[in-house]
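Chemist: Requesting a structural model of the entry that follows:
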Amino acid sequence: MLTGKQKRYLRSMAHSLQPIFQVGKGGTNEHMITQISEALERRELIKVSVLNNNLDDLKEIAEELAKGARAELVQLIGRTIILYKESREYKEIELP
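Modeler: Just a heads-up that it's a prediction; the model follows:
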């Protein structure tokens, strides 16, 4: 579980990142969650964009992705989800 200070730090780091995944009208699936989990192992911090044609609840999508990838939901802002997961092999981010 991340503290408020850690979330603030991760949000500042994520500000300059571009979304590397998009959730379309098909929603999330097991393949997408696997891909996100692999990307998190490599990068630790990623952004996921939810397209306008997806009518599902954004909070549910964010929680489903975080739970499926065993990651922490840092922030849901607009239609952008920020996820963090500490990497075992490629650790770069030192949390305060």
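
Chemist: okay, CA-based contacts and neighbour counts for the rest of this
Modeler: Fine.

Chemist: and the lengthiest helix in the chain, how far from the chain's centre?
Modeler: Assignment by DSSP state H gives helix 30-43 as the longest helix of the chain. Mean-position distance between helix 30-43 and its chain equals 10 Å (Cα atoms, centre = their mean, to the nearest Å).

Chemist: cool, and stretch 12-25?
Modeler: Relative to its parent chain, stretch 12-25 has a centroid offset of 8 Å by Cα atoms, centre = their mean.

Chemist: got the contact list for Thr28?
Modeler: Shown in contact with Thr28 (Cα atoms under 8 Å, 6 or more residues apart in numbering): 61, 65.

Chemist: ok, now how distant is it from Ser16?
Modeler: Noted for Thr28: a distance of 25 Å to Ser16, by Cα to Cα, to the nearest Å.

Chemist: Second chain to compare with the first, below:
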Amino acid sequence: MTGKERAKLKSIAQNLKATFQIGKEGISAEFINQIDDYLEKNEIVKIRVLNNSSEDVKEAQAFLMEELNSEFVQQIGSIFVIYRESLKRPRLLQDEK
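Modeler: This is a model prediction of the structure:
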């Protein structure tokens, strides 16, 4: 991902609310499946790691990026944003290519 593409995704993410939250239950297979479906539809997702979670923000981010084959966009505090181009309907970065 180029710097220009990352900047565009950051500007999109700025207006998003955290769609998913990682709490005391941690990251389950069902949670990963839900994010996978969401990424296929929307290409970008903002995730918050709650204070009561046993997960570290950077570890959760790295784990999800690997499991979902996604790319890091940004992290601010306990919130991070990941991106994965949709296989069926790519749209967010189409004009950048």
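
Chemist: What does the superposition give as a TM-score?
Modeler: Superposed pair, TM-score by TM-score structural alignment, normalised by the length of structure 1: 0.90. Supporting alignment: 95 aligned residues with a Cα RMSD of 1.3 Å.

Chemist: Provide the aligned range in structure 2 for the longest helix of structure 1.
Modeler: Helix 30-43 of structure 1 corresponds to residues 29-42 of structure 2 when matched by TM-score structural alignment.

Chemist: Stretch 77-92 of structure 1 too?
Modeler: On the basis of TM-score structural alignment, stretch 77-92 of structure 1 is assigned to residues 76-91 in structure 2.

Chemist: picking up where we left off before, mean per-residue distance, the longest helix of structure 1 to structure 2?
Modeler: Taking mean Cα distance after the TM-score superposition for structure 1, the mean distance separating helix 30-43 of structure 1 from the aligned residues in structure 2 is 0.7 Å.

Chemist: Nearest spatial neighbour of Ile93 of structure 1, chain-adjacent residues omitted?
Modeler: Of all residues not flanking Ile93 of structure 1 in the chain, Glu44 sits nearest, at 7.5 Å (Cα to Cα, 6 or more residues apart in numbering).

Chemist: what's the match of stretch 77-92 of structure 1 in contact with?
Modeler: 13, 18, 39-50, 57, 61, 65, 69-75, 92.

Chemist: just the helices in structure 2 please.
Modeler: Ranges of helices in structure 2, per DSSP H, are 3-14, 29-42, 57-68.

Chemist: got those as a markdown table, with mean neighbour count and distance to Glu96 of structure 2 columns?
Modeler: Shown next, in a markdown table, are the helices of structure 2 (neighbours: other Cα atoms under 10 Å; distance: least, Cα to Cα, whole Å):
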| stretch | mean neighbour count | distance to Glu96 of structure 2 |
| --- | --- | --- |
| helix 3-14 | 14 | 7 |
| helix 29-42 | 15 | 17 |
| helix 57-68 | 16 | 22 |
